[in-house]
Structures are given as C-alpha cells and as structure tokens.
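Undergrad: for reference, the sequence and a predicted model appear below.
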Amino acid sequence: MSEATKTREELEAGTAALRTELKAVRKENTTLATERDIQQTATKLFASGMTW
C-alpha cells in the first residue's frame, strides 16, 4: 500500500511504533554510553597501576 492510500489510523499506528522503537534505542544508547564510561575509567585505573 502506498503512502498516499494509507488511512490516518495506519499512519498513526506507524508513528506510534516508530516512537516506541526510538524510545528503546535511546534507552539502549544511554546504557551503552554508561558501560563505555565505566570501561574507560577501569582502563585508566588498571593502566596507572601497572608497573612493568
């Protein structure tokens, strides 16, 4: 079905689905950024404690 022939309800359902997916992706992005920051901090701590 083309965009021109979709009903308002179909378009609103599609928009709602995209908003739901966007919310999930933003939440995952926040989690990944936090994990990255933790790993960077841990790397700095381990590197500064190493005396080879």
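TA: Received the coordinates, thanks.
Undergrad: going forward, measure contacts and count neighbours with C-alpha atoms only.
TA: Will do.
Undergrad: now the helices for this structure?
TA: Assigned by DSSP state H, the helices in the chain fall at 8-49.
Undergrad: below is structure B, check it against A:
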Amino acid sequence: MVKKVLTWAGIAFLIFFVAYRPNSAADVFKSLGGGIMDIAQGFGDFFTSLVA
C-alpha cells in the first residue's frame, strides 16, 4: 500500500516538475543521461582493455 502511494506521489511530482519547470527538468534528465552514458562508456573501456 505504501509503495503504491509513493509511486503515485513520485509520478505526480514528476508531472508537476515537468509542467512548471520544463527547462530545469530537461537539465536534470540530461545530467542523468550523461551520467548513465559515462558509466556505460567506463564498462565498455574496461571490457575493451580486458580483451585487448
């Protein structure tokens, strides 16, 4: 029950954030995407150097 309430609250906050601060929301998602890409690049470099 608590998990469902927190999930819906998170979704509502996300919609509110995107609706009222779209530029800030875009910056947050760009930062998160950049971080994920950096991690993926690190794993790729590791496995490349491991095989080479």
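TA: Ah, there it is. Since the structure is predicted, the reported quantities are computational estimates derived from the model, not experimental observations.
Undergrad: what does Glu28 of structure 1 align to in structure 2?
TA: Aligning on TM-score structural alignment places Glu28 of structure 1 opposite Ala40 in structure 2.
Undergrad: now the most centrally placed residue in structure 2: how far from Ala52 of structure 2?
TA: Geometric centre of structure 2, nearest residue: Leu32, 4.0 Å, by Cα atoms, centre = their mean. As judged by Cα to Cα, to the nearest Å, Leu32 of structure 2 and Ala52 of structure 2 stand 30 Å apart.
Undergrad: next one: Gly44 of structure 2
TA: 12 Å.
Undergrad: which of those two has more neighbours?
TA: Neighbour count, other Cα atoms under 10 Å: between Gly44 of structure 2 and Ala52, Gly44 has more, with 12 against 5.
Undergrad: aligned counterpart of Lys30 of structure 2 in structure 1, please.
TA: Using TM-score structural alignment, Lys30 of structure 2 lines up with Leu18 in structure 1.
Undergrad: count residues in the vicinity of that match, would you?
TA: Neighbour number of Leu18 of structure 1 under other Cα under 10 Å is 12.
Undergrad: for Ala47 of structure 1, same thing?
TA: Neighbours of Ala47 of structure 1 (other Cα under 10 Å): 10.
Undergrad: that one and Gln39 of structure 1: what is the separation?
TA: Going from Ala47 of structure 1 to Gln39 of structure 1 by Cα to Cα gives 12 Å.
Undergrad: equivalent analysis for Gly14 of structure 1, please.
TA: Counting by Cα to Cα - Gly14 of structure 1 and Gln39 of structure 1 are separated by 37 Å.
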